[in-house]
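Chemist: pasting a predicted model and its sequence here:
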Amino acid sequence: MKKNNLFAVLLLLFSFTASVAQATDEIVEKIVKEANDNSQLEVLAHELMDVVGPRLVGTPQMKKASDWAIATYKKWGIDARMEEYGKWRGWERGITHVDLIAPRVVSLSGMQLAWSPSTGKKGITASLITIPEVTDSIAFQKWLPSVKGKIVLVSMNQPTGRPDYNWEEFATPESFEKMKTDRDALERAWEDRMRKTGFTSRNINQELEKSGALGIIQSRWSNGFGANKIFSANTKKIPVVDLSLEDYGLIYRMTENGDQPKLKVVAESKELGTVPTFNTLAEIKGTEFPEEYVILSAHFDSWDGATGATDNGTGTITMMEAARLLKKFYPNPKRTILIGLWGSEEQGLNGSRAFVEDHPEIIANVQAVFNQDNGTGRVVNISGQGFLHAYDYIGKWLEAAPKDISKHIETTFPGVPSTGGSDYASFVAAGAPAFSLSSLSWSYWNYTWHTNLDTYDKIVFDDVRNNAILTAVMAYMASEDPEKTSREKSVLPINPRSGEQRTWPEPSSPERDGGKLE
């Protein structure tokens, strides 16, 4: 009789397990089919990158992006809101036009840096001067009055506009080595030139401004054809413009050779005072454990040299598409699924740090955070971030993902906790299990990371589609998991650079009143 009862219990347990597995398979299959047959990624990318555009913190475009996201979530039946956490310097980019007007006329390729002061509609017209070779900082101070009424060129002139891979493919080995040797010598000489001024690239612009310069021209090449890094100006009254390597080289050579080049620069912009800075949050409320959270994470802001397509438009649309898929096929999750699109990541993870600081009740009950923020490639690596038992749950959740997606992914357990780099680090520092869905490069660092080329056409939608499927499946599995994830930390290894024991990162407070010049 007892054997029959035991058999009945085992049969019931097996039937229940099989039923759960079948339900899981069905939901995953529906997610995969919808993502492949009815993807919204291209639409989202066009609306966000092409129409809204870049999302520099403190600009009207950042607010427009949030309004767009909230309206999009609402269309899908997902509750969303904007959550203010601080203030930032408000600024809006206008027209930039740079023309060489002597000794010949050429329209040059360049743009003002973020938060650059405006020239007004009339612009400025001036001759050019380069940073000189001086013996020491005293000699530089004696030279400084020479900049009055001029536009100053503050970057080294690159000896070649061809990336190393192009040289390696076509040059003779001897020619390639000679180019690198000459370039290294030129870079050392330029560093020495700057050192002798008594200033660095971080503070020389302010000194030039104080000495009466009318504008600053730089060129921060990103080691790829046509790619320049576009960051922020640090002047109060005069414009700072970045020129393409090709055009910067042209005017630099003219200046150095005594050809007396003259530029007209129009760089219009608007100062908007102090404006709110915020995160954009959406929620699919949990049914069994509504106070526990699975968080889909990406930063919403970008630099504005282009449209922030791969940094981090791709992460943003990945999380939004995953949310759409979950709402459609998993509308009543066990745990609350929260989608966090963070503000001001580019200035120091401010949005996510603020969220962590402001919501200890959520952080204490995080089941998992999935963050994506390094370009358009398919996910190829997940680290356990130093959580001792991360393999037990990450490994289990990954098993549910389609094999054609998971087969590309290498895992590292327990790994070591990240101290920065992207928003998951804000959660890790607070002891919450947060993981980076780390992507294949697609020449991210040279061509799209913070450059003028980070645009819609660089998105590889097949890879982003894979990432949206992976994120949705992982979030579904994390929500359904009967066990709460362990937060036990591993004993961290020795840091090979310092030779000392690694320590767990400490939470950092965000900048809540930023962007102002000193």
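Modeler: In hand now; what should we look at?
Chemist: going by C-alpha atoms from here, please, whenever you check contacts or count neighbours.
Modeler: Will do.
Chemist: dead centre of this protein: give me the residue that sits there.
Modeler: With distances taken as C-alpha atoms, centre = their mean, D311 lies nearest the centre of the chain, 3.9 Å away.
Chemist: how much space between that one and Y444?
Modeler: 9 Å (C-alpha to C-alpha, to the nearest Å).
Chemist: before we move on, what about A354?
Modeler: Applying C-alpha to C-alpha to A354 and Y444 gives a distance of 28 Å.
Chemist: try this one next to it:
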Amino acid sequence: MKFLGFTSTGVVHLLTIYTGAAIYQNGVSQNTFQEIKEEIAHYKDVAKAIINLAVYGEAQNRSYERLSLLVDTVGPRLSGSKNLEKAIQIMYQNLQDDRLENVHLEPVKIPHWERGEESAMMLEPRLHKMAILGLGSSIGTPHEGITAEVLVVTSFDELRRRASEARGKIVVYNQPYVNYSKSVQYRVSGAVEAAKVGALASLIRSVTSFSIYSPHTGIQKYQDGVPKIPTACITVEDAEMVARMASRGSRVVVQLKMGAKNYPDVDSFNTVAEIIGRKYPEQVVLVSGHLDSWDVGQGAMDDGGGAFISWEALSLIKDLGLRPKRTLRLVLWTAEEQGGIGAFQYYQQHKANISNYSLVMESDLGTFLPSGLQFTGSEKARAIMKEVMKLLQPINVTQLFTAGEGTDISFWIQAGVPGASLLDDLYKYFSFHHSRGDTMTVMDPEQMNVAAAVWAVVSYVIADREEMLPRN
């Protein structure tokens, strides 16, 4: 492996020249693992060039500045909203202006829900205005609202044990925060479980690792055959206060008003751009983040950062004059927050070519200082990825964890394609997740630089190796 060329501006332009013999025979790799390790080690110089450009060079802070311009201009980007469609059109133009290839929009149908005006007032044992955020797809209340006594529970098991007490009441879930994957079930299914026992509405303690009186929204799902009831998140502080009041025997009454409405699905797009592979253009390494967000805050962290480091990865590779053997494809998903709606339709449209996908990558857990990558794939693929991560030693991001699944790439991973997600400070991420606090103030340009470097190095090396990643 040899790398040639420099420009007068000091930005390195690297041309990869492969001189080895073919290493496939009847579809089976002829390389020993030692040969694979040596092949990957030859990318040390190109990895350093990417890191230097992203972290110290002319591209420093570029992903942060691009992101701030979009979110300050457009704001939050809820599925079905005019803001989201404006953001998609802006990104379509941005990717063309960046001289990426095959820039296009792929049409999809996505949900359209609006929260409307909403409020919750505790009437007994004292007057107290509660901060709430209605949950995605929730129905609204009648115009006069719902006024009822509350029943506080800490789990679905407790709710079932106390089912006889729930009829005609508002169920308040004061579930402890264990971790996101365990605690989020109360947000997703809380309304259904409360409706099964005859509740009029449900209020869920916000699923967050930290709160400064901040409600956190998110998607919830109704179930066929179960009455639909209004549902919203309240703050950790209010959930705990109501629980203390109830534990003392106080009667707690709340008036809930929600103007939420669901509309028919609307037209939208996944946004796509590429660097077309020079040797195996039909084969793909996919890098991605979602462009939609909730309707509070700016959607800067979730998932503006992931979308923009994915764009930055292609920009860095292009700026260095690199063209990998297989195609690098950027996809900015739409309607991820509603359950990966845009990504599922992309999968349906492209799964016929699943054998050509070497790796699918998604950044949707923040772009703070990375700890490493989460990865799902065969043991052979994991061993290769560990070698690739060694190339990131200059920025001390070399760990490879398990569980690379993400909402938008899970369809591919379940079908056997290796998948990777960026991992960083999840405590910080879930402190701001789906809240009004998700703004550019949360973002750190230097940390985004490092995240972009990780994303670019990994995607480029996997795209440029002679072999695709092995599958089970």
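Modeler: Thanks, I have it. What you see is a predicted model; the values in this text were computed from it and never measured.
Chemist: TM-score of the superposed pair?
Modeler: The TM-score (TM-score structural alignment, normalised by the length of structure 2) is 0.71; 419 aligned residues with a C-alpha RMSD of 4.4 Å.
Chemist: looking at A354 and Y444 of structure 1, which one has more neighbours?
Modeler: Using other C-alpha atoms under 10 Å, the more surrounded residue of A354 of structure 1 and Y444 is A354, with 23 against 20.
Chemist: wasn't that one part of a helix?
Modeler: Yes - assigned with DSSP: H, G, I helix; E, B strand; the rest coil, A354 of structure 1 falls within a helix.
Chemist: for V172 of structure 2, see how far away F156 of structure 2 is.
Modeler: Applying C-alpha to C-alpha to F156 of structure 2 and V172 of structure 2 gives a distance of 11 Å.
Chemist: who has more neighbours out of those two?
Modeler: Neighbours were counted for F156 of structure 2 and for V172 using other C-alpha under 10 Å; V172 has more, 26 against 17.
Chemist: what secondary structure does the more buried one sit in?
Modeler: Of the three states, V172 of structure 2 takes strand under three-state DSSP.
Chemist: and for D292 of structure 2?
Modeler: D292 of structure 2 - assigned by three-state DSSP - is coil.
Chemist: once you drop chain neighbours, what's closest to it?
Modeler: Residue nearest to D292 of structure 2 in three dimensions, not counting chain neighbours: R77, with 4.9 Å by C-alpha to C-alpha, 6 or more residues apart in numbering.
Chemist: residues contacting that neighbour?
Modeler: Residues near R77 of structure 2 by C-alpha atoms under 8 Å, 6 or more residues apart in numbering: N83, L84, A87, L291, D292, S293, W294, D295, Q298, G299.
Chemist: let's have these in CSV, adding distance to Y56 of structure 2.
Modeler: Formatted as CSV, the contacts of R77 of structure 2 follow (distance: C-alpha to C-alpha, whole Å):
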residue, distance to Y56 of structure 2
N83, 34
L84, 33
A87, 29
L291, 27
D292, 30
S293, 30
W294, 33
D295, 34
Q298, 27
G299, 27
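Chemist: E387 of structure 2: which of these is nearest?
Modeler: Closest approach between these and E387 of structure 2, by C-alpha to C-alpha: L291, at 31.1 Å.
Chemist: list the contacts of the closest one.
Modeler: R77, L84, A87, I88, D303, G304, A307, L332, W333, T334, A335.
Chemist: how about E193 of structure 2?
Modeler: F156.
Chemist: just the buried residues of stretch 418-433 of structure 1, please?
Modeler: Buried residues in stretch 418-433 of structure 1, counted by 16 or more other C-alpha atoms under 10 Å: 418-419, 422-433.
Chemist: just to revisit the earlier point, ok but the residue nearest to D292 of structure 2 is inside a strand, no?
Modeler: No - judged by three-state DSSP, R77 of structure 2 forms no part of a strand; its state is coil.
Chemist: so which of the contacts of L291 of structure 2 sit within strands?
Modeler: Using DSSP state E, the members of the contacts of L291 of structure 2 that fall within strands are L332, W333.
Chemist: out of the contacts of L291 of structure 2, who's nearest T147 of structure 2?
Modeler: So of those, ranked by how close each gets to T147 of structure 2 (C-alpha to C-alpha), first place is R77, at 32.0 Å.
Chemist: do you know how far the closest one is from W294 of structure 2?
Modeler: Distance from R77 of structure 2 to W294 of structure 2, counting by C-alpha to C-alpha: 6 Å.
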